[in-house]
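Asks: sequence? don't have it. structure:
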């Protein structure tokens, strides 16, 4: 199987060189726009491409306001901050995620509560979240959700759309309404993914996208806060630009802010990348369909988008029949120059988060031992 997979991947990419997991592709106006930025000398936080990039993301996702930031982590921090998540609060999230999700919580002084993922999406499960709340939470006289055993405030639910597969958002909206919680989407991996026809990141008041070098489109580094009102979008922009009050020459900052501005040169790259997003997503879906056909003949299960969603298939994933077969696949493919990677180690097993509350995490533990990411990028030959 493993050698057959290596051969199949090389056929997809028509290459005998090392095949990366997900490399960026520059097949449009990237050089033109970046050169224009350099020629203008506006390469930092001021320039036309930042505004254009934000406007294009607004049009694509149908959010009210998009605010560009320097990376996805800063976008998530801003989304949590704007949602009034406070030091000492608890936030329900998944243990099966990239560490950035929990790093933000840690540095905000917020305690993650780890609830299991759904096998349908690999993202936070609303049914298990509801069960945990029923058993561990109550609504106090002020209408706040609190942990029964510590009385700490539970302020938000933070699902992550794993590998671009949307979680079941209707379930979380119901839970947030019932328990007076904020919904904040970690949509870092899901640009181009839709839940029942609506773009991910547009269900809660605030969410975060990432444009890291390995994402569907890239700005080199970069992120975006998606806001669902013009007023909140304006304040998000204000907060991320050091809370500076506009003035011809004086510096006055009316509240503590963040220097999270995306440089114009990065935004130029993003504008060019976004022009080709339709083609990129079509090609990624074609690759996913090829993998589906290949693995249908085996004991390995290709992870498909949930029935309720249209996924961007950012990183394709296969579920191996055993941990031993997973380890063999990882060893033999990487040895043959085809990059594959295991899913992340559970956050609940990392030193910084071992003390955090969790449910049994049974699905998360299974995926940790059986899931493997396989090459998912678009080469120029595929464009």
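Replies: Nice, I can see it. Everything quoted here is computed from the prediction, not taken from an experiment. Numbers count the residues shown, from 1 in each chain.
Asks: okay, CA-based contacts and neighbour counts for the rest of this
Replies: Noted.
Asks: How many residues are close by residue 6?
Replies: A count of neighbours around residue 6, defined by other Cα atoms under 10 Å, yields 19.
Asks: nope, residue 112 is what I was after
Replies: Neighbours of residue 112 (other Cα under 10 Å): 29.
Asks: before we move on, which element is it in?
Replies: Under the criterion of DSSP states H and E, residue 112 resides in strand 111-115.
Asks: Next one for the comparison:
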């Protein structure tokens, strides 16, 4: 274990993130395209709510960017993931396998379905769900059943598995899909952080049955607030659209609804912002990858710390850059020094199984997830930091 010179590490990061001094955010949106024009069109025409040409256009353009047949845009990523789980067949009282190391939206979406998160460990290679560890765990606790595998300890059905691509780095999806196929588990991809990332040359979000993504203000592209479902199944997409638009039957004037559903529609004005942002996605990804290369080179010779690089076979969007400290005892010292210097950094999320509402949920041993939580720090990652003129 090497000792980290925290002061020196802070100065190295500051040279890249804030060469002119001043405070620097962890991740800021970048508006440098057609955003003003598209939003003004909504205001000028009055099409600002949940119907309008930009909603249809954003769904079409997003599907193409994510390599799927269909995208259905909604109010936020949590709503997208909740609907994706329902469409995958998750029912009240089921268990859903998901990493303990994730943002709280992942288990929240599971809980909103009346299901129970079942927490699994992560991989040092990807920071995401570990397929080998999951396979070994299922061999220990799962048993086949007519309507899907069951947890022999709790007796509950294992209804789905939800990988999350941590900070934009792809989970080993080929490995995970093999495990899921063996156990007949639908895969619902949480791609909230990974728009623009590739694995084996293919985008993420559409590898499983259905996926969900987010366009929150801190994501690589933003609609202010928003999310989307991604799928290659036209029937699922049609059902998603129906469920997220209050289950209203099409009619010129009548309000007829055929089931209890959700008002999760994305407004046209948000979709307009998304259309403009999506046009800049390749530029943002190039900038963020350039920033990652600069960090990697600058930090390469520092003892006690390493820059986390994309997994083999991946082209990550590096949504949030991350460093791993050798000594977890130095994490808070590093966070204090960088934030005191005006460089916004943050630790990884508290493991979901340690939050009060999820402490009683089933879990496997989590040695890797706990080590990542204790040692990982995110550093400034705004795309502007990697663009020409900032390099």
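Replies: Sure thing, it's come through. All figures in this text were calculated on a predicted structure; none of them were measured in a lab.
Asks: So which elements touch the strand holding residue 112 of structure 1?
Replies: Helices and strands touching strand 111-115 of structure 1, by 3 or more Cα pairs under 8 Å, 6 or more residues apart in numbering; DSSP states H and E, are strand 90-94, helix 99-107, helix 126-136.
Asks: So for residue 46 of structure 1, which of the ones you listed sits nearest?
Replies: helix 99-107 (26.4 Å; Cα to Cα).
Asks: what does that closest one correspond to over in structure 2?
Replies: In the comparison with structure 2, helix 99-107 of structure 1 aligns to the range 104-112 (TM-score structural alignment).
Asks: to the chain's geometric centre, what's the distance from that stretch?
Replies: Stretch 104-112 of structure 2 sits 13 Å away from the centroid of its parent chain (Cα atoms, centre = their mean, to the nearest Å).
Asks: Kindly provide the distance from the residue most central in space within structure 2 to residue 150 of structure 2.
Replies: Nearest to the mean C-alpha position of structure 2, counting by Cα atoms, centre = their mean, stands residue 192 at 2.5 Å. Distance, residue 192 of structure 2 to residue 150 of structure 2, using Cα to Cα, to the nearest Å: 28 Å.
Asks: In the stretch 251-391 of structure 2, mark out all the strands, start to finish.
Replies: Taking DSSP state E, counting those that start in this stretch, the strands of the stretch 251-391 of structure 2 run over residues 305-307, 314-315, 321-325, 346-347, 376-379.
Asks: Now the fourth one on structure 1. Mean distance?
Replies: Pointing back at strand 346-347 of structure 2 there. Superposed on structure 1, strand 346-347 of structure 2 shows a mean distance of 0.1 Å to its aligned residues (mean Cα distance after the TM-score superposition for structure 1).
Asks: How about the longest one?
Replies: Once the two structures are superposed, the average separation between strand 321-325 of structure 2 and the matching residues of structure 1 is 0.3 Å (mean Cα distance after the TM-score superposition for structure 1).
Asks: Which residue numbers in structure 1 does that strand align to?
Replies: Mapping strand 321-325 of structure 2 onto structure 1 (TM-score structural alignment) gives residues 316-320.
Asks: swap in stretch 22-39 of structure 2?
Replies: Under TM-score structural alignment, stretch 22-39 of structure 2 corresponds to residues 17-34 of structure 1.
Asks: Other residues contacting the matching stretch?
Replies: The list of residues contacting stretch 17-34 of structure 1 from outside it, by Cα atoms under 8 Å, 6 or more residues apart in numbering, reads 10, 13, 213-218, 265-266, 268-269, 272-273, 275-276, 315, 337-341, 373-380, 383.
Asks: Let me have the strands of the stretch 251-391 of structure 2 in a markdown table, adding distance to residue 125 of structure 2 as columns.
Replies: Shown next, in a markdown table, are these (distance: least, Cα to Cα, whole Å):
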| stretch | distance to residue 125 of structure 2 |
| --- | --- |
| strand 305-307 | 13 |
| strand 314-315 | 11 |
| strand 321-325 | 12 |
| strand 346-347 | 19 |
| strand 376-379 | 14 |
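Asks: right, and these - which one's nearest residue 144 of structure 2?
Replies: strand 314-315 (33.3 Å).
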